[in-house]
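> no sequence on this one, just coordinates:
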């Protein structure tokens, strides 16, 4: 039941996130639906292909596809004036999707009896895979590849679940809230990981 709840939360959040990005890039209605669906299910497809689960298993999730389509439709029909600040809201929905799918992916790996390393990989790929595909299709540099703190939160969720440190539903929902909050805080305050630039330094003449 917990796995299904996180699947629904992640599907709604990432479908909305993909639709918002598509509208920001001025895609037509087909592009909005396509990017929303790809964002919602891309991470699961990548995860399945790496841990040995047939990607075709996604086609059996009829209810999830219906939920994604309804979510995208509602966003598309939202009044235009109310979408002016949705660049920020898109990042908030992305944070919810990252957290929900990271936990769902890790739980999926644990359910299959895979080691901790697999749970971490499943959490990262499920949590950020859809966003990577979304950003690439939108012509943007994926968040996970920036120095911005993003996939680290998914990895932390994967370690916690993979180590079986928490198993009760209440603690899993608490972890979901914590990971979502950390991602939003890192976005608001622009936390970043250490990085090194190889671009030549440009010295401006005074």
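All right, it came through fine. Everything numeric here is computed off the predicted structure, so don't read it as measured data. Residues are numbered from 1 along each chain as shown.
> hey, let's count contacts and neighbours off CA atoms from now on
Noted.
> on contacts alone, who are the packing partners of the longest helix along the chain?
Assignment by DSSP state H gives helix 86-111 as the longest helix of the chain. On a contact count with 3 or more CA pairs under 8 Å, 6 or more residues apart in numbering; DSSP states H and E, helix 86-111 meets helix 2-24, helix 29-51, helix 116-137, helix 151-162, helix 169-188.
> what's the most buried one of the ones you listed?
The highest mean neighbour count among those, using mean count of other CA atoms under 10 Å, belongs to helix 116-137: a mean of 26.
> how far does that helix sit from the chain's center?
Helix 116-137 sits 7 Å away from the centroid of its parent chain (CA atoms, centre = their mean, to the nearest Å).
> One more: stretch 21-34?
For stretch 21-34, the distance from its own C-alpha centre to the chain's C-alpha centre is 18 Å (CA atoms, centre = their mean).
> wait, what's in contact with residue 100?
By CA atoms under 8 Å, 6 or more residues apart in numbering, residue 100 lies in contact with 6-7, 9-10, 127, 176.
> Go through these and name the one nearest residue 196.
The nearest member of these to residue 196, counting by CA to CA, is residue 127 at 25.3 Å.
> circling back to that earlier point, want to throw the contacts of residue 100 into TSV with distance to residue 99?
Listed next are the contacts of residue 100 as TSV, based on distance: CA to CA, whole Å:
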residue	distance to residue 99
6	9
7	11
9	9
10	8
127	7
176	6
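> any idea which of those is closest to residue 194?
Out of these, the member with the shortest distance to residue 194 (by CA to CA) is residue 127, at 21.7 Å.
> right, and that closest one touches residue 45 too?
No. Taking contacts as CA atoms under 8 Å, residue 127 lies outside contact range of residue 45: 11.4 Å.
> quick revisit: redo the helices and strands packed on helix 86-111 as a markdown table? Include distance to residue 98.
Compiled in a markdown table, these are given as follows (distance: least, CA to CA, whole Å):
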| stretch | distance to residue 98 |
| --- | --- |
| helix 2-24 | 7 |
| helix 29-51 | 10 |
| helix 116-137 | 4 |
| helix 151-162 | 7 |
| helix 169-188 | 8 |
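> Nearest to the spatial middle of the chain, which residue is it?
Residue closest to the mean C-alpha point of the chain, counted by CA atoms, centre = their mean, is residue 98 at 3.4 Å.
> Please compare the first structure with the one that follows:
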């Protein structure tokens, strides 16, 4: 049940995130649905390809596809005032998707009894893959390639699941809430990972 719930939450959150970005970029209705769907399912497709699961398993998630389509339709039909409100919460939807998908990806890998490094990789790719595709299609610099603390939280999820620090459904929900909180804190407090240019600059100043 924990896996199914996390999967549903991640799909809906990322579908909404992709739809909101499409509206910001003034995409037409087709572009809105495409961006919403690739954001919701892109990470899972990349994960499956990397850890040996059939990519065609996507089509077995019929109810989740319908859930994503409903979420996208809801966003597309919402009044402008509500959309302005939602844009302020874009990072929150993104954080929910990142958290839920990274945990779900790690669970997939542990289910196949893969080593810790593969569990972390599956968590990261599931958590950030859809967002990367979304940003590329929207003509934006992918969030994960900037200095924001983003993919790091997916790594934390992978480590926690891979080392079995969490095991029960409620522990998975708690981990999901913690990752969302940390992601929002890193956004609000403008936490950054160091970049190469920053390191070189610091050395030059000594």
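Great, that's in hand. All values reported here derive from a predicted model rather than from experimental measurement.
> before we move on, back to that, among the helices and strands packed on helix 86-111 of the first structure, which is nearest residue 79 of the first structure?
Of these, nearest to residue 79 of the first structure by CA to CA is helix 2-24, at 12.7 Å.
> how far off helix 86-111 does the closest one point, in degrees?
Computed by axes from the mean of the first three to the mean of the last three CA atoms, to 10 degrees, the angle separating helix 2-24 of the first structure from helix 86-111 equals 150 degrees.
> Now helix 2-24 of the first structure on the second structure. Mean distance?
Once superposed with the second structure, the aligned residues differ from helix 2-24 of the first structure by a mean of 0.3 Å; criterion: mean CA distance after the TM-score superposition for the first structure.
> That helix - contacts with which helices or strands?
Using 3+ CA pairs under 8 Å, 6+ apart: helix 2-24 of the first structure touches helix 29-51, helix 62-76, helix 86-111, helix 116-137.
> Format these as a markdown table; extra columns: distance to residue 201 of the first structure.
Listed next are those as a markdown table, based on distance: least, CA to CA, whole Å:
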| stretch | distance to residue 201 of the first structure |
| --- | --- |
| helix 29-51 | 37 |
| helix 62-76 | 43 |
| helix 86-111 | 31 |
| helix 116-137 | 28 |
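> re earlier: which one of the contacts of residue 100 of the first structure is nearest residue 63 of the first structure?
After measuring these against residue 63 of the first structure - CA to CA - the closest member comes out as residue 7, at 10.8 Å.
> these two touch, right, the closest one and residue 104?
Yes. The pair residue 7 of the first structure and residue 104 passes the contact test of CA under 8 Å, sitting 6.4 Å apart.
> still on that earlier bit, ok, and the closest non-adjacent residue to the residue nearest to the centre of the first structure?
residue 127 (4.3 Å; CA to CA, 6 or more residues apart in numbering).
> show me what contacts the closest residue to residue 25 of the first structure other than its chain neighbours?
Spatial nearest neighbour of residue 25 of the first structure, excluding adjacent residues (CA to CA, 6+ apart): residue 138 at 7.0 Å. Listed by CA under 8 Å, 6+ apart, the contact partners of residue 138 of the first structure are 21-22, 25.
> Looking for the alignment partner of the residue nearest to the centre of the first structure in the second structure.
Here residue 98 of the first structure is matched to residue 98 in the second structure, going by TM-score structural alignment.
> Show the contacting residues for that match.
10, 127-128, 154, 180.
> Next: residue 96 of the first structure.
By CA under 8 Å, 6+ apart, the contact list for residue 96 of the first structure reads 9-10, 13, 180.
> Compare the helices and strands packed on helix 2-24 of the first structure and give me the one nearest residue 2 of the first structure.
Short answer: helix 86-111, nearest of these by CA to CA, at 8.5 Å.
> Going by distance to residue 52 of the first structure, which of the contacts of residue 100 of the first structure wins?
Proximity of these to residue 52 of the first structure was ranked by CA to CA; the top entry is residue 127 with 17.8 Å.
> can you tell me how far the closest one sits from residue 23 of the first structure?
Noted for residue 127 of the first structure: a distance of 22 Å to residue 23 of the first structure, by CA to CA, to the nearest Å.
> Residue 4 of the first structure now?
To residue 23 of the first structure, residue 4 of the first structure is 29 Å away according to CA to CA.
> go on, residue 9 of the first structure?
Shown here: residue 9 of the first structure relative to residue 23 of the first structure, a distance of 21 Å by CA to CA.
> swap in residue 107 of the first structure?
33 Å.
> and if you look at residue 159 of the first structure?
Per CA to CA, residue 159 of the first structure is found 35 Å from residue 23 of the first structure.
> And for residue 188 of the first structure?
From residue 188 of the first structure to residue 23 of the first structure the distance is 22 Å (CA to CA).
> Please apply the same query to residue 177 of the first structure.
Remark: distance between residue 177 of the first structure and residue 23 of the first structure (CA to CA) = 28 Å.
> Can you name the residues that contact residue 13 of the first structure?
40, 93-94, 96-97.
> Could you do residue 118 of the first structure as well?
51, 106, 109.
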